[in-house]
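Q: sharing a sequence plus its predicted fold:
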Amino acid sequence: MDDFIASYGWIIWLVLILIFLTVEIVTLELTFLMVAIGSIGGLIAGLFGAEWWLQLVIAAVLAVILLVLIRPPLLRALKKGGDPARSNVDALPGTDGTVVASIGGEFGIGQVKLANGETWTARLSPITEQRIVAAGERVLVTSIDGATAVIVPVERVQP
């Protein structure tokens, strides 16, 4: 058995490395990348003539060191570069607009033209007083429910 591992151990390491890299491509969490790099350490130890048990120890120790010391800073660096600006539907809550077709009444649905120029089907938020909001009134989008803007009327401040 030892002769087999000594002769073909490098093939086993290559297969393990390919499996770990494949799993890493699917998961994208850098865990299996660190294990694959540890396996590369085991492969290199085997190419220099280390016993099979020493190859395993080297691979395991290297993988644990990489998981503990390298993976967390890499994950922080990857997450740091994200764009914090909201876009698309996520950017609409908090946007003001003007009622185009009255909201409320029999069906409770109307239309509102938002500050970004888009016209949306709209309904009153359940947290506000249910009344008819006439065309021309200013409103504020509180959320998006499917293709409908959920709005609240903006109270007019009198001087």
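A: Looks like it arrived, so ask away.
Q: hey, let's count contacts and neighbours off CA atoms from now on
A: Will do.
Q: give me the longest helix you can find in the protein.
A: The longest helix of the chain (DSSP state H) is helix 2-27.
Q: report the buried residues of that helix.
A: Across helix 2-27, burial judged by 16 or more other Cα atoms under 10 Å covers 9-10, 13, 16-17, 20-21, 23-24.
Q: one more: stretch 103-115?
A: 103-104, 109-114.
Q: nearest to Ala59, of the buried residues of helix 2-27?
A: Checking these against Ala59 by Cα to Cα gives Trp13 as the nearest, at 9.9 Å.
Q: isn't the closest one up against Ile40?
A: Yes: under the criterion of Cα atoms under 8 Å, Trp13 lies in contact with Ile40, with a separation of 7.3 Å.
Q: that older thread, farthest-separated two in the buried residues of helix 2-27?
A: Gly9 and Glu24 (22.4 Å).
Q: put this next to the previous one:
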Amino acid sequence: MAAILWLIAGIVLAAAEMLTGDLTLLMLGVAALGTAGISAAADLPLWGDALVFAAVSGVLFLGVRPVLRRRFGTPPPLPTNADALPGKSGLVLEEIAEHSGRIKLDGEVWTARPLDPADVYEAGVTVYVMKIDGATAVVWKGP
């Protein structure tokens, strides 16, 4: 009977992990499932089940959870795609004004607009990308 309760607790805890994403409930759920298996095989008393649960939980929290958090919990080390463009320089291909302009940025042609709407940048000038707004590079000539 105790094995069935541990099994139900394990399934409920593992399912509840989907709401948190912290891997805490998953570790407790796996520990409860392990305890259910050992309890069914060995027919331990309740205090024995508690010791098994504590031991398995400790191993999972100290050994498995940190590895999983390092593997799945960190963002990519380098920004990619449009996130990598701010701070880069580009060459003005067509005059950049408030509503028009094009730059060459990392080998690609981008539409561009100045950071300050009053600025106008002539063709051939080097500008710096301040941010990406949709498919438009917001640029600044710099000091």
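A: Okay, I see it. Since the model is a prediction, treat every value here as computed from it, not as a measurement.
Q: sorry, back to before: off-centre distance for the longest helix of the first structure?
A: In terms of Cα atoms, centre = their mean, to the nearest Å, the centre of helix 2-27 of the first structure is found 31 Å from the chain centre.
Q: quick one: map Val139 of the first structure onto the second structure.
A: By TM-score structural alignment, Val139 of the first structure lines up with Val127 in the second structure.
Q: please apply the same query to Ile11 of the first structure.
A: If you follow Ile11 of the first structure across to the second structure using TM-score structural alignment, you land on Ile4.
Q: now Val100 of the first structure
A: Aligning on TM-score structural alignment places Val100 of the first structure opposite Leu93 in the second structure.
Q: what residues are up against that match?
A: Residues near Leu93 of the second structure by Cα atoms under 8 Å, 6 or more residues apart in numbering: 101-104, 123-124.
Q: which part of the first structure lines up with the strand or helix carrying Trp110 of the second structure?
A: For Trp110 of the second structure, the element it lies in under DSSP states H and E is strand 108-114. Using TM-score structural alignment, strand 108-114 of the second structure lines up with residues 118-124 of the first structure.
Q: neighbouring contacts of that stretch?
A: By Cα under 8 Å, 6+ apart, the residues outside stretch 118-124 of the first structure that reach it are 103-104, 108-114, 130, 147-152.
Q: which of those lies closest to Leu67 of the first structure?
A: Leu67 of the first structure lies nearest to Ala147 out of the contacts of stretch 118-124 of the first structure, by Cα to Cα, at 44.0 Å.
Q: burial of the closest one, as a residue count?
A: By the criterion of other Cα atoms under 10 Å, Ala147 of the first structure has 10 neighbours.
Q: what sits closest to it if chain neighbours are left out?
A: Thr121 (7.0 Å; Cα to Cα, 6 or more residues apart in numbering).
Q: likewise Val154 of the first structure?
A: Using Cα to Cα, 6+ apart and skipping residues adjacent in sequence, the residue nearest Val154 of the first structure is Val139, 5.0 Å away.
Q: what about that neighbour, which SS state?
A: Using DSSP: H, G, I helix; E, B strand; the rest coil, the structure places Val139 of the first structure in strand.
Q: quick one: contacts for it?
A: For Val139 of the first structure, the contact set (Cα under 8 Å, 6+ apart) comprises 96-99, 151-154.
Q: neighbour-wise, which one of those residues leads?
A: In terms of neighbours by other Cα under 10 Å, the contacts of Val139 of the first structure top out with Ile151 at 28 neighbours.
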